[in-house]
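*Asks:* my questions concern the predicted model and sequence given below.
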Amino acid sequence: MPGPPAGDPADRLPVAGGPVAVLANPTAGRGRHRALLPRLLEGLAGAGRPVRLLAASSPGEAEAACRAAVAEGAGALVAIGGDGTVHRAMQAVAGTAVPFGPVPAGTGNDFALDTGFPADPVAAVDVIASALRADRTHVVDLARMTGVDGVERWFGAVLAAGFDAIVNERANRMRWPRGPRRYDLAILVELARLRPRRYTLRLDGVPHDLDAVLVAVGNCPTYGGGMRICPAADPTDGLLDVVVAGRVNRRTLIRVKPRIYRGTHVGHPLVTSYRARTVELAADGIVTYADGERSLELPVTISAVPGALRLLR
């Protein structure tokens, strides 16, 4: 199995009885769980460990705070928020022995739900606290991607590298309108511009050149708050699922997209599914989105890393 990226303390064991570092995003899920934070921290403290709330005012600071906590010997790391918060915290514990607990408190909670945590934040904290008391962990796979410049990132759920990534990229560049309407407008703009792009896909070394409008690489089945884009993906099988929508026109994409919530889109004749340990993906002008977060520009190499994360479950 490939080793963890340079700089990650893979050989660092969590300090026995060490503090539980907590990354909390009070704005996740539009702040609807903000008032729950004291109760969630109290629940974690019930495991008999000191609880340390990490200070961060930006995604970059959040990731740095998690890395520092792990380097300083945290006994565990807990992320309270949505997939973005989980993704940032995950970078610090992937490939290490430090156990991790995702508490679903965001708009999209795909990784936490796909790996068996309750949807209710209080119930999820109860599961994590019970695992801490019993010193119990459950290992799952992660996906590690590497850019052409050697930069490495981990993701737990899904990497988007097609239409959805392009929409996210446009929405992030827009300054108006604010809120969900900005994303809706970005969809309309990109639908008007929809065209298949040429991708080079290598699956365990076997090349596939194809034209596609949507490419997703999944360690878990869902993204975007419950859309089952890679419905057969299993975060314990040591494999990545790749779902490709080929030369799909606007009308077909609009018609097929609602089926993604049920995972039945994979039965469409223009949708193809693959499975591999290593995925090499290239196309011009695509910035990928991993776990909903802006990530590396194509080309990238993505590898399934079995047992890369120890979940407190």
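*Replies:* Happy to help now that I have it.
*Asks:* only C-alpha atoms from now on, for both contacts and neighbour counts.
*Replies:* Fine.
*Asks:* would you mind pulling up the elements that the lengthiest strand in the chain packs against?
*Replies:* With secondary structure taken from DSSP state E, the chain has its longest strand at strand 300-311. Packed against strand 300-311, as judged by 3 or more C-alpha pairs under 8 Å, 6 or more residues apart in numbering; DSSP states H and E, are the following elements: strand 100-104, strand 138-147, strand 278-282.
*Asks:* tell me the angle that strand makes with strand 100-104.
*Replies:* Strand 300-311 and strand 100-104 are oriented at 90 degrees to each other (axes from the mean of the first three to the mean of the last three C-alpha atoms, to 10 degrees).
*Asks:* name the residues that touch strand 300-311?
*Replies:* Strand 300-311 is contacted by residues 1-2, 93-101, 137-148, 219, 236-240, 277-282 when judged by C-alpha atoms under 8 Å, 6 or more residues apart in numbering.
*Asks:* try it against this one:
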Amino acid sequence: MKHVFIVNPKSGKADASQFFVPALIERVAPLKLDYAVEITAYPGHATEIAKQYAMAREPVRFYACGGDGTLNEVLTGAFRYPEAEVACVPLGSGNDFLKNFGTAEDFLDLEDNISGWAVPVDLMQVGEDQISAAICSAGLDAAVAYNIPKYRRIPFCGGKMAYNISIVENICKPMGNRMTVSVDGKAFTGNFLLAAVANGTTYGGGFRAAPRARMDDGLLDVLLVNKVSRLKVAGVIAKYQAGRHFSGDEIIPELRQIITFVRGREVQIVPEKEIVTNIDGECDLRPQVSIRVLPAAARFVLPARLAEAYTPLVGLAGSV
């Protein structure tokens, strides 16, 4: 099997090509693997690299060395090829995808990662050809993420500070978006603070929007948060962020008039006017969003210790 390490040099706080790649080669070389190291140069490059290797139709394991965006790109390039599987070496700050299986630290042991094996995971198709691994959302959370980059350019205003300023800005604006969200043909129309379609449990640097979601059940967890007053929004978002809006598989009683939770396989979000959307951290204005689950579409590698403890659903993904 070929082992291909795809490194995003812009992940993390330092240039990964300068500090990570030499250390990687030092650790991999003694293992006598058939390996290659590729460094990305522009957005979408990781997808191109993965596709180029996968098209050889030979067994290949890709290691997405970066954050959730890099992992998304590698999965996008690899998932159509059954000979390809995708692992992750987390270099980013969020690493939300990995929280479905463990912690980022669980994936940092390179030898354990190399000796691990792949499990099937669902993906989401967004529109005609875009792939999402973890989240598709529209509304307040997407608008907050959309505005963060402009604050990061301000000195001493990175990370959490930029995020908090963006929250304040968006809460001060008119909140709520009139939209219709259809889940497997059942329509929900209202003035929503946000609509989230989750394949995994976590997004946005730690928001546990769908704590009961699984990436191998062939289903999407859909959450609709109604518009609330500014006096209530902080409390609602705090519970939503921590995953405390759920008790078991149900929304807690005090939030059932505010949050709607359903599961389905196909979702369409149609706002009255263009809305900011978040597709695995990529934010943009869209007139509408269509999403459908792709059951067991990808093969994701778990480090050996996690793989030994992992219990897939009976019949694997998409069987329910």
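*Replies:* Alright, I've got the coordinates. For clarity, every value in this text was computed on a predicted model and none was experimentally measured.
*Asks:* drop the TM-score for these two in here.
*Replies:* Once superposed, chain against chain, the TM-score is 0.82 (TM-score structural alignment, normalised by the length of the first structure); 287 aligned residues with a C-alpha RMSD of 2.5 Å.
*Asks:* one step back: can you put the helices and strands packed on strand 300-311 of the first structure in JSON lines and add distance to residue 303 of the first structure?
*Replies:* Compiled in JSON lines, these are given as follows (distance: least, C-alpha to C-alpha, whole Å):
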{"stretch": "strand 100-104", "distance to residue 303 of the first structure": "21"}
{"stretch": "strand 138-147", "distance to residue 303 of the first structure": "5"}
{"stretch": "strand 278-282", "distance to residue 303 of the first structure": "4"}
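*Asks:* distance-wise, check residue 191 of the first structure relative to residue 184 of the first structure.
*Replies:* 11 Å (C-alpha to C-alpha, to the nearest Å).
*Asks:* quick one, helices of the first structure?
*Replies:* Using DSSP state H, the helices of the first structure run over 37-45, 59-71, 83-93, 110-114, 121-134, 163-173, 180-192, 250-256.
*Asks:* okay, those helices, which one's buried deepest?
*Replies:* helix 83-93 (a mean of 26; mean count of other C-alpha atoms under 10 Å).
*Asks:* how far off centre is that one?
*Replies:* Taking C-alpha atoms, centre = their mean, to the nearest Å, one finds the center of helix 83-93 of the first structure at 8 Å from the center of the full chain.
*Asks:* so what touches it?
*Replies:* 8, 23-25, 59, 62-63, 66-67, 70, 77-80, 99-100, 102, 104, 106, 108-112, 153-156, 291-293, 309.
*Asks:* from what I can see residue 109 of the first structure touches residue 225, true?
*Replies:* Yes: between residue 109 of the first structure and residue 225 there is a contact under C-alpha atoms under 8 Å: 6.2 Å.
*Asks:* so these two - more neighbours on which side?
*Replies:* Remark: of residue 109 of the first structure and residue 225, residue 109 carries more neighbours, 28 against 17, as counted by other C-alpha atoms under 10 Å.
*Asks:* now do the contacts for that one.
*Replies:* Contacts of residue 109 of the first structure by C-alpha under 8 Å, 6+ apart are 81, 82, 83, 119, 225, 226.
*Asks:* can you check residue 138 of the second structure too?
*Replies:* 194, 195, 196, 275, 276, 277, 278.
*Asks:* dump these to TSV, plus distance to residue 23 of the second structure and neighbour count.
*Replies:* Shown next, in TSV, are the contacts of residue 138 of the second structure (distance: C-alpha to C-alpha, whole Å; neighbours: other C-alpha atoms under 10 Å):
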residue	distance to residue 23 of the second structure	neighbour count
194	42	24
195	42	26
196	39	24
275	43	23
276	39	20
277	37	28
278	34	25
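*Asks:* nearest to residue 37 of the second structure, of those residues?
*Replies:* Comparing these against residue 37 of the second structure with C-alpha to C-alpha places residue 278 closest, at 29.9 Å.
*Asks:* wait, isn't residue 256 of the first structure in contact with residue 267?
*Replies:* No: the criterion here is C-alpha under 8 Å, and residue 256 of the first structure misses it with residue 267 at 10.1 Å.
*Asks:* distance check, the residue nearest the centre of the second structure against residue 54 of the second structure.
*Replies:* When C-alpha atoms, centre = their mean is applied to the second structure, the residue found nearest the centroid is residue 134 (3.2 Å). Noted for residue 134 of the second structure: a distance of 22 Å to residue 54 of the second structure, by C-alpha to C-alpha.
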